[in-house]
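Chemist: sequence and computational prediction follow.
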Amino acid sequence: MLIQAAYGALRQVFSAPLRAILWKSLALTVGLLLLIWFGLTRLIQWFQASHHISADYPVLDTLAYFLAGAGLFVALAYIMPAVSILVAGFFLDDAAEIVERTDFPGEPPGRALPTGTALLYALRFAGLALLVNLAALILFFVPVVGLVAFFAANAYLLSREYFETAAARFRSLDEAAAMRRHFGGTTLAAGCLLAGMMVVPVVNLLTPLFGIALMVHVHKALSRRGPALATPVAPERIR
């Protein structure tokens, strides 16, 4: 089931309807990362200038700036999940609707969360992702442990974010969370696939759209199991 869902999601990411969303998502993600990079490098320059490092130790200044740049690159890799989750909040419902309409044409489409709820939901997950990945960054220099912590944290966070977003188009937020917990093994396996994408440069920029497309397929497949959890909320139901 997961392999079929991944294939369907990959096909959707590069399909014509999703390409416009893909480019907007990439542009916003890269723009935010560049803005963060710019802000942090200016902060480093200010610190060096305020402590007269440039004037007193020019060689040390150059070395420090180089090492800081390399450190920022590592730091940005660790905050990428938080940035992608934040970006995803603006596009996930549109992408999910396209996937539902094209891959499941005979089934009723879901309903987007209210704008305010969706934004708060994305901000909450982005903040949680940032905290977890900063904790993983602290363990970066511990062999193996740092990478395992990064992978495990993002497998959980990404599976939770994207599955509940896909499921909440048909269920209340509480029901979506309950369904994710009930099928925890399957959703976490899908999250591991997304976390694997996160460690591959450039490919990780595709994670938001691939993630929601994947979880739309996973949610549809899991909805055919267990009647108690499979019954969606009525279209007129207000969340």
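Modeler: Great, that's in hand. Residues are numbered from 1 along each chain as shown.
Chemist: from now on I want contacts and neighbour counts done on CA atoms only, so please keep to that.
Modeler: OK.
Chemist: now do the helices in this structure.
Modeler: For the chain, helices defined by DSSP state H occupy the ranges 2-13, 16-50, 53-56, 58-103, 115-138, 145-167, 173-182, 184-198, 207-222, 227-230.
Chemist: grab the nearest non-local neighbour of the residue minimising distance to the centre of the chain.
Modeler: Central residue of the chain (CA atoms, centre = their mean): residue 85, 3.8 Å from the mean position. Once flanking residues are discounted, residue 85 sits nearest to residue 126: 5.5 Å by CA to CA, 6 or more residues apart in numbering.
Chemist: ok, structure two:
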Amino acid sequence: MLDDAQRSLEEILSPPFRNVLWKSVSLTLGLLLVLWLVLEGLVVHFLALPYPWLETGLTIVSGIGLVVGLAFLAAPATSLFAGIFLDEIAEVVEKNHYPSEPVGRALPLMEGILTTLQFTLVVVGVNLVALPLVLFVGFGVVIFFVANGYLLGREYFDLAARRFHDRRVAKILRLRHSGRIFLAGLVIAGFTAVPLVNLLAPLFATAFMVHVHKRIQKAERAAGGVLAPA
């Protein structure tokens, strides 16, 4: 698994990955800029206090709060936009590292969009719950990593597996190899916990989970499991 993580890290700055990175980060920054302008405009419009100095102080505090909030949203927003392009990344990894094997097929457009939206909303929801625990509860960091490890491992594995299998087979593989997938999810969760670096997380996670899925495929065939030849 560590070898797979190292290979995925090395690939992040390759040309195909950079193209997806610039597209997703550009869209993310555009969205965050729009949100910033809208929220700042609302604060200025509705904040009316009798003392100018107090109004100025609260405007500064609210501005700092907006920066923190938008920084928190940066990673999920990047995941949302990167999700549109992740099949490109998976295909590159499959062709480069597994040239003798068939290349997977992308999900239908609408199903891919709905899956990405669902995943993004779940990640945002879990992190909104986990963030106060991280800040105010001693074991919050553990909850944060466990929750994100489970979610990220599950969703990115499904992305890799559904390129080759239907939903039923992908679920069987995920349940049968849940321990390995959870550990892979923890690696991805550690990557997402680093500010700014987490903007690269969707690319790393996709490449990493393609390798994990390939290893699971190999193990299933060797053990005569669900993917064994008929």
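Modeler: Looks like it arrived, so ask away. No experiment lies behind these values; they were computed from the predicted model shown.
Chemist: could you find the counterpart of residue 150 of structure 2 in structure 1?
Modeler: In structure 1, the residue matched to residue 150 of structure 2 (TM-score structural alignment) is residue 156.
Chemist: against residue 56 of structure 1, how distant is that match?
Modeler: From residue 156 of structure 1 across to residue 56 of structure 1, the span is 48 Å (CA to CA, to the nearest Å).
Chemist: neighbour count: those two, which is higher?
Modeler: In this view residue 156 of structure 1 and residue 56 are compared by other CA atoms under 10 Å, and residue 156 has more residues nearby, 20 against 10.
Chemist: circling back to that earlier point, as JSON lines, the helices of structure 1 with distance to residue 109 of structure 1 would be great.
Modeler: As requested, these are arranged in JSON lines below (distance: least, CA to CA, whole Å):
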{"stretch": "helix 2-13", "distance to residue 109 of structure 1": "17"}
{"stretch": "helix 16-50", "distance to residue 109 of structure 1": "16"}
{"stretch": "helix 53-56", "distance to residue 109 of structure 1": "60"}
{"stretch": "helix 58-103", "distance to residue 109 of structure 1": "6"}
{"stretch": "helix 115-138", "distance to residue 109 of structure 1": "18"}
{"stretch": "helix 145-167", "distance to residue 109 of structure 1": "11"}
{"stretch": "helix 173-182", "distance to residue 109 of structure 1": "16"}
{"stretch": "helix 184-198", "distance to residue 109 of structure 1": "21"}
{"stretch": "helix 207-222", "distance to residue 109 of structure 1": "11"}
{"stretch": "helix 227-230", "distance to residue 109 of structure 1": "15"}
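Chemist: most packed of those?
Modeler: Most buried of those, by mean neighbour count (mean count of other CA atoms under 10 Å): helix 207-222, with a mean of 25.
Chemist: which strands and helices sit next to that helix?
Modeler: helix 2-13, helix 58-103, helix 145-167, helix 184-198 (3 or more CA pairs under 8 Å, 6 or more residues apart in numbering; DSSP states H and E).
Chemist: and the angle for the first one with helix 16-50?
Modeler: Helix 2-13 of structure 1 and helix 16-50 meet at an angle of 80 degrees, taking axes from the mean of the first three to the mean of the last three CA atoms, to 10 degrees as the criterion.
Chemist: circling back: trace the residue nearest to the centre of structure 1 over to structure 2, please.
Modeler: Correspondence of residue 85 of structure 1 to structure 2, assessed by TM-score structural alignment: residue 79.
Chemist: same question, residue 121 of structure 1
Modeler: For residue 121 of structure 1, the aligned position in structure 2 is occupied by residue 115, per TM-score structural alignment.
Chemist: measure stretch 164-173 of structure 1 end to end?
Modeler: With CA to CA as the measure, stretch 164-173 of structure 1 spans 7 Å from end to end.
Chemist: and the gap between the residue lying closest to residue 141 of structure 2 once chain neighbours are set aside and residue 191 of structure 2?
Modeler: With sequence-adjacent residues excluded and distances taken as CA to CA, 6+ apart, residue 141 of structure 2 is closest to residue 134, at 5.0 Å. Using CA to CA, residue 134 of structure 2 is found at 17 Å from residue 191 of structure 2.
Chemist: quick revisit: contacts only, for the residue nearest to the centre of structure 1.
Modeler: Shown in contact with residue 85 of structure 1 (CA atoms under 8 Å, 6 or more residues apart in numbering): 122, 125, 126, 161, 208.
Chemist: between those residues, which is nearest residue 225 of structure 1?
Modeler: Using CA to CA, residue 161 comes nearest to residue 225 of structure 1 of those, at 21.1 Å.
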